[in-house]
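S.K.: Generate coordinates for the sequence data below:
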Amino acid sequence: MTVMFILVVLLAVLVAAFLYRLLILRRGGTAALLRVLPAAEGSGWRHGIIRYGESTFVFFKLSSLRPGPDSRIDRQGIEVESRRAPFGTEFDIMTEDIVILSVTDGSAAYEIALDSGALTAFLSWVESRPDGRARRRRSA
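M.R.: So this is what the prediction gives:
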């Protein structure tokens, strides 16, 4: 009987975590694919939702039960290194309309796959960040 009670409680916690994550994802965002580098060719891509904040970019994986974002990138530290089209096995999960950006944030490196509308929004968000010098003057 005790084992059954523990299993029911664990199942309830798992369902609650799933519903909480679903609620977070339903709040909106932009569909994207992201992978942390280094990764093997064509693997490591995760479907998810990205959201832009004033100072950070967050990524929520669709297949995660984590209560918060799975990746967080600081707006001031982000650098877009290059862009490319999908190739090889990436076409299994992407179309030819997708653009893949190589992005760094300090020592972390990522690739983000976005469609044309999401790409415009992302690049606009990056380019409109406040200048680091102006930020230092305000805090002085």
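
S.K.: alpha carbons only for contacts and neighbour counts from here, please
M.R.: Fine.

S.K.: wait, what's in contact with P86?
M.R.: If a contact means CA atoms under 8 Å, 6 or more residues apart in numbering, then P86 has 94-96, 98-100 as its contacts.

S.K.: now do 10 Å
M.R.: The neighbourhood of P86, defined by CA atoms under 10 Å, 6 or more residues apart in numbering, consists of 42, 92-100, 113.

S.K.: Tell me which of those fall in strands.
M.R.: If you go by DSSP state E, those have 99-100, 113 in strands.

S.K.: And this one, please, so the two structures can be compared:
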Amino acid sequence: MRILEIAGICVVALLALLFAVFFRRRLLRLGGGTIRVQVRISTMVPGRGWSPGLGQFVGDELRFHRMFSLAIRPKRVLDRRTLTVRERRLPSGPERLTMPGHWVILRCGTGLAELEIAMAETTVTGFLSWLEAGPPRGPGSVSGRPAFGPRPIEG
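M.R.: As a prediction, this is how the structure comes out:
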């Protein structure tokens, strides 16, 4: 009888955990502006290290939440002002087994580090539009020509 009680408690705890994971995912999607993505967390083994999740657009940020997690905070936050797409490729090798065939992998730079993001081909268009539609960069972020003649020489 004692074994059945322990087994019942384990089953109820597992069901509560599954409910919490799916409820969290539903809450994230409720706010709108979410896409299915995979982010490469580890590059130790070629073609491996992909983590499925939800990308949530909030202002100038793309917040990555892992699919099977209870964390309220995002795993990664990508800022539109520093994010650049450097390469676009199709999944190859073991990657073809971990993601759908119509997905595309984007190798991005975030200023200090490189990152790979995978998403559906139809989602890439919206992602690139969001990336390019950002507000103009702040003053001093891009060196441009001086507005009023040559710059004074410091010294």
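
S.K.: Can you pull the TM-score for these?
M.R.: The TM-score (TM-score structural alignment, normalised by the length of the first structure) is 0.76; 127 aligned residues with a CA RMSD of 2.7 Å.

S.K.: Trace P67 of the first structure over to the second structure, please.
M.R.: Matched to the second structure by TM-score structural alignment, P67 of the first structure sits across from I72.

S.K.: got the contact list for its match?
M.R.: In this structure, I72 of the second structure makes contact with 24, 28, 65-66, judged by CA under 10 Å, 6+ apart.

S.K.: go on, A85 of the first structure?
M.R.: Contacts for A85 of the first structure (CA under 10 Å, 6+ apart) come out as 91, 94-101, 113.

S.K.: Please apply the same query to T56 of the first structure.
M.R.: The neighbours of T56 of the first structure, taking CA under 10 Å, 6+ apart as the test, are 72-78.

S.K.: Could you do R66 of the second structure as well?
M.R.: Contact analysis of R66 of the second structure by CA under 10 Å, 6+ apart lists 25, 37-39, 51-55, 72-76.

S.K.: Could you give me the buried positions within stretch 63-74 of the first structure?
M.R.: Of the residues in stretch 63-74 of the first structure, 65, 69, 73 count as buried by neighbour count, 16 or more other CA atoms under 10 Å.

S.K.: Residue nearest the middle of the first structure, spatially speaking?
M.R.: For the first structure, the residue sitting closest to the mean C-alpha position, by CA atoms, centre = their mean, is F59 at 2.4 Å.

S.K.: Aligned counterpart of L4 of the second structure in the first structure, please.
M.R.: L4 of the second structure maps onto no residue in the first structure, with residues paired by TM-score structural alignment.
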